[in-house]
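Visitor: no FASTA, just this:
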């Protein structure tokens, strides 16, 4: 990393074994940052797929309580992942705007 490149703290899309948030410090181009980008992409894609499945399931008048419970559980997990991605990206956007206010 060059001396004039700013390092930022990034919230990662996974937690520690104890359930605490994980972060990486860097310029956003390292291995961990690229891995996090890939995982975020997968999480967002899975959320999109799950929304389609939810629409289909909710349109089915014969859906059972266990199916709805399973759907609600998966939607909750997905929403948690998407919220973490949004928090991470929002924090990085704010940090970038502070470093380069003339580029807004």
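Guide: Nice, thanks for sending it over. Computed from a prediction, not measured in an experiment: that's the story for all the values here.
Visitor: CA atoms for contacts and neighbours, from now on please.
Guide: Fine.
Visitor: which neighbouring elements make contact with the strand or helix carrying residue 40?
Guide: Using DSSP states H and E, residue 40 sits in helix 31-59. Other helices and strands packing on helix 31-59, by 3 or more CA pairs under 8 Å, 6 or more residues apart in numbering; DSSP states H and E, are strand 8-15, helix 65-99.
Visitor: can I get those in a markdown table with distance to residue 53 and mean neighbour count?
Guide: Shown next, in a markdown table, are these (distance: least, CA to CA, whole Å; neighbours: other CA atoms under 10 Å):
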| stretch | distance to residue 53 | mean neighbour count |
| --- | --- | --- |
| strand 8-15 | 23 | 18 |
| helix 65-99 | 9 | 14 |
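Visitor: one more structure, for comparison:
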């Protein structure tokens, strides 16, 4: 998932899960701002889910279905967070 120089990895996938890239020439373009906003939303949702996970895991009465749903949510949030970290890391080069 490494972009070539001059391209930004977008925080969403294309059809069949392939990575999507955007030309990094214009950092103030509509798509660049959309990408930045989407990354911000994804990271905010991950932070909220992490707080919820701490609450659920701290409750000894949590049922298996709740834990399964929590695990699915955390898996999605971790994937989004890794994609954001990869994209931002590539821009540091």
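Guide: Received, thanks. Here the structure is a predicted model, which is why all the values come from computation and not from measurement.
Visitor: mean deviation, the helix holding residue 40 of structure 1 versus structure 2?
Guide: On superposition with structure 2, the mean distance recorded for helix 31-59 of structure 1 (mean CA distance after the TM-score superposition for structure 1) is 0.4 Å.
Visitor: quick check: angle from that helix to strand 8-15?
Guide: Computed by axes from the mean of the first three to the mean of the last three CA atoms, to 10 degrees, the angle separating helix 31-59 of structure 1 from strand 8-15 equals 50 degrees.
Visitor: residue most distant from the centroid, structure 2?
Guide: Most distant residue from the mean C-alpha position of structure 2: residue 61, 29.8 Å away (CA atoms, centre = their mean).
Visitor: report the separation between that residue and residue 67 of structure 2.
Guide: 11 Å (CA to CA, to the nearest Å).
Visitor: got it, and residue 57 of structure 2?
Guide: To residue 67 of structure 2, residue 57 of structure 2 is 8 Å away according to CA to CA.
Visitor: then residue 17 of structure 2?
Guide: Residue 17 of structure 2 sits 26 Å away from residue 67 of structure 2, going by CA to CA.
Visitor: got it, and residue 7 of structure 2?
Guide: Note on residue 7 of structure 2: its distance to residue 67 of structure 2, by CA to CA, is 38 Å.
Visitor: distance check, residue 50 of structure 2 against residue 71 of structure 2.
Guide: Distance, residue 50 of structure 2 to residue 71 of structure 2, by CA to CA: 11 Å.
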